[in-house]
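**Student:** predicted coordinates and the sequence they were generated for:
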Amino acid sequence: MSKGEQTKVVILGEASELASRVGLGGLTIGTLAAATNLSKSGLYAHFLSKESLQVEVLRHARDLFTDHVLRPAVKAPRGEPRLRAFFEHWLAWQTGRFSGGCIFVNAASEFDDQEGPVRDELVRAERDKEESIALVVRTAVAEGHFRTDVDPALVAYELEGILLAHHHARRLMRDRRADELARRSFERLLDSCRAQAT
């Protein structure tokens, strides 16, 4: 990686953290310049526009999600243990990766009705996550951990719902039981999926 590429990665790290606090819509080359003490002209050389900066921040955050959630989860044994690892790493991501909460949850509420490259990037990230969860669930079915009639897309949907409720409880409601409630909900989801012992 060249020095310029290394610098850009550092800038994207700062930009992702800033976006978690001020929102992706509030992230501009000007606000990033002020937060990092870098010149606007130098940042323009890296990103060219506000929209380009926002898209690259989402791609950077997606790479971080892969490093902090997906790759560690894949190290767990196939099937239910891997889904459990995915959930725990995702919960840790939401509670501690960014000081302003999950950048994807925050950005989704900002850009869900705004057509364009930023929304497209968010949708891509969300679809990839859903497909990853569905794959883990299909593996759990193949391993005999889950019933054969379990719908992987529905499990991904319900798991997303648990994590969204967790984000809401923890960030907005400041509910100290948020982690506990998320884990209890997840256990109920697992119970609904498990194959009956024969």
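**Tutor:** Great, that's in hand.

**Student:** hey, let's count contacts and neighbours off CA atoms from now on
**Tutor:** Noted.

**Student:** biggest helix in this structure, by residue count?
**Tutor:** For the chain, the longest helix by residue count, based on DSSP state H, is helix 117-142.

**Student:** C-terminal to that one, what's the next element?
**Tutor:** helix 152-167 (DSSP states H and E).

**Student:** could you give the angle of that next one to helix 117-142?
**Tutor:** 120 degrees (axes from the mean of the first three to the mean of the last three Cα atoms, to 10 degrees).

**Student:** ok, residues contacting helix 152-167?
**Tutor:** Under the criterion Cα atoms under 8 Å, 6 or more residues apart in numbering, residues 91, 94, 101-102, 105, 130, 133-135, 137-138, 178-179, 181-182, 185-186, 189 lie in contact with helix 152-167.

**Student:** re the thing from before, just checking, what packs against the longest helix of the chain?
**Tutor:** Under the contact definition 3 or more Cα pairs under 8 Å, 6 or more residues apart in numbering; DSSP states H and E, helix 117-142 sits against helix 50-65, helix 80-96, helix 103-111, helix 152-167.

**Student:** closest one to residue 194 among the ones you listed?
**Tutor:** Closest to residue 194 of the helices and strands packed on helix 117-142, according to Cα to Cα: helix 80-96, at 8.7 Å.

**Student:** let's have the helices and strands packed on helix 117-142 in a markdown table, adding mean neighbour count.
**Tutor:** Supplementary listing: the helices and strands packed on helix 117-142 in a markdown table, determined by neighbours: other Cα atoms under 10 Å:
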| stretch | mean neighbour count |
| --- | --- |
| helix 50-65 | 20 |
| helix 80-96 | 19 |
| helix 103-111 | 17 |
| helix 152-167 | 18 |
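
**Student:** hold the first one in mind and look at this next one:
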Amino acid sequence: MTETRPVRGQDTRRAILREAVQVGTAEGLDRLTIGRLATALGASKSGVFGLFGSKEELQLAAIEEAKASFITEVIGPALRQPSGIGRLQTLCDAWLDHTGKDAAAGGACFFLSVGSEYGSRPGRVRDAIVSVWRQWHDFHRQTIIEAQQLGEIRADTDPVQLAFELSAFERSAATDRTLFDDTEVFERARTAMRRVLREHAVQPDRIPLTA
């Protein structure tokens, strides 16, 4: 019989949520159960249940944990750069780095995985996923608008269209990495995004074609 230990403290909660994000990324939130996480971490099922109360609350907490990680690893590096096209490039690079580093999930993206899973399923989980996506799209577009206002992106550029095109490269790379186990797709996406940025930049030479 497997020995389990009681669940205590924020460190244990974070460990549970990190495991939950990993499962959600690789297999989907429906595969996320309190019993599975308790077994994986050698914790008591009752203790894990006491922290979250239900599968839905666990799923919502996993979404918040993934969001916090995304902010730290993607938004954070961009905000450390001055407003302008350099910040936009950093934002694109950081997104690819964040997704591409997760070898255990095959280079999958948590929010792409769970977005596909819950896209047509109304409820609190879908609402939470949609909220994160909207915040990301708003930040992406605002970064482009700020660069445009600084005169670093052409005045005739449509920020909504440019954000869509850049995100499309990002989403395609994550999907192809998972489907085809192709480790080079993130660098291909990086090259494609830089070419698009150069097309819209007032000074294209500011954007190198290679990292």
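**Tutor:** Ah, there it is. The structure presented is a predicted model; accordingly, all values stated were derived computationally and were not measured.

**Student:** wait, doesn't residue 27 of structure 1 sit right on residue 15?
**Tutor:** Yes. Using Cα atoms under 8 Å, residue 27 of structure 1 is in contact with residue 15, at 7.5 Å.

**Student:** comparing the two, which shows the higher neighbour count?
**Tutor:** Set side by side, residue 27 of structure 1 and residue 15 show more neighbours around residue 15, with 28 against 21, by other Cα atoms under 10 Å.

**Student:** what lines up with the more buried one in structure 2?
**Tutor:** Using TM-score structural alignment as the criterion, the counterpart of residue 15 of structure 1 in structure 2 is residue 20.

**Student:** nearest spatial neighbour of that match, chain-adjacent residues omitted?
**Tutor:** residue 62 (5.9 Å; Cα to Cα, 6 or more residues apart in numbering).

**Student:** so which of the helices and strands packed on helix 117-142 of structure 1 comes closest to residue 124 of structure 1?
**Tutor:** Among these, the nearest to residue 124 of structure 1 by Cα to Cα is helix 50-65 (9.8 Å).

**Student:** trace the closest one over to structure 2 and give me the residue numbers.
**Tutor:** Taken onto structure 2 by TM-score structural alignment, helix 50-65 of structure 1 occupies residues 55-70 there.

**Student:** compared with structure 1, how much does that stretch deviate?
**Tutor:** Stretch 55-70 of structure 2, aligned to structure 1 and superposed, deviates on average by 0.5 Å (mean Cα distance after the TM-score superposition for structure 1).

**Student:** contact partners of stretch 20-38 of structure 1?
**Tutor:** Residues contacting stretch 20-38 of structure 1 (Cα under 8 Å, 6+ apart): 11, 14-15, 18-19, 39-40, 43-44, 49-50, 53-54, 98-103, 106-107, 110.

**Student:** again, but for stretch 84-95 of structure 2
**Tutor:** So stretch 84-95 of structure 2 is contacted by 73-75, 77-79, 81, 140, 143-144, 146-148, 150, 152-153, 166, 170, 190, 193-194, 197, 201, 207 (Cα under 8 Å, 6+ apart).

**Student:** list only those of those residues flagged as buried.
**Tutor:** 73-75, 77-78, 140, 143-144, 146-148, 152-153, 166, 170, 190, 193-194, 197, 201, 207 (16 or more other Cα atoms under 10 Å).

**Student:** now which residue in structure 2 aligns to residue 116 of structure 1?
**Tutor:** Structural correspondence for residue 116 of structure 1 with respect to structure 2 (TM-score structural alignment): residue 123.

**Student:** its match: how many residues sit nearby?
**Tutor:** Residues near residue 123 of structure 2, counting by other Cα under 10 Å: 10.

**Student:** please apply the same query to the one 10 residues further on.
**Tutor:** For residue 133 of structure 2, the count of nearby residues is 16 (other Cα under 10 Å).

**Student:** so who does it touch?
**Tutor:** Counting by Cα under 8 Å, 6+ apart, residue 133 of structure 2 touches residue 111.

**Student:** and the gap between it and residue 63 of structure 2?
**Tutor:** According to Cα to Cα, to the nearest Å, residue 133 of structure 2 stands 11 Å off from residue 63 of structure 2.

**Student:** for residue 137 of structure 2, what are its contacts?
**Tutor:** Counting by Cα under 8 Å, 6+ apart, residue 137 of structure 2 touches residue 163.

**Student:** what distance do you get for residue 22 of structure 1 to residue 162 of structure 1?
**Tutor:** Counting by Cα to Cα, the gap from residue 22 of structure 1 to residue 162 of structure 1 is 24 Å.

**Student:** tell me the buried residues in stretch 172-187 of structure 1?
**Tutor:** The neighbour-count check on stretch 172-187 of structure 1 (16+ other Cα under 10 Å) flags 178, 179, 181, 182, 183, 185, 186 as buried.

**Student:** what's the counterpart of the fourth one in structure 2?
**Tutor:** Right, the one you point to is residue 182 of structure 1. By TM-score structural alignment, residue 182 of structure 1 lines up with residue 189.
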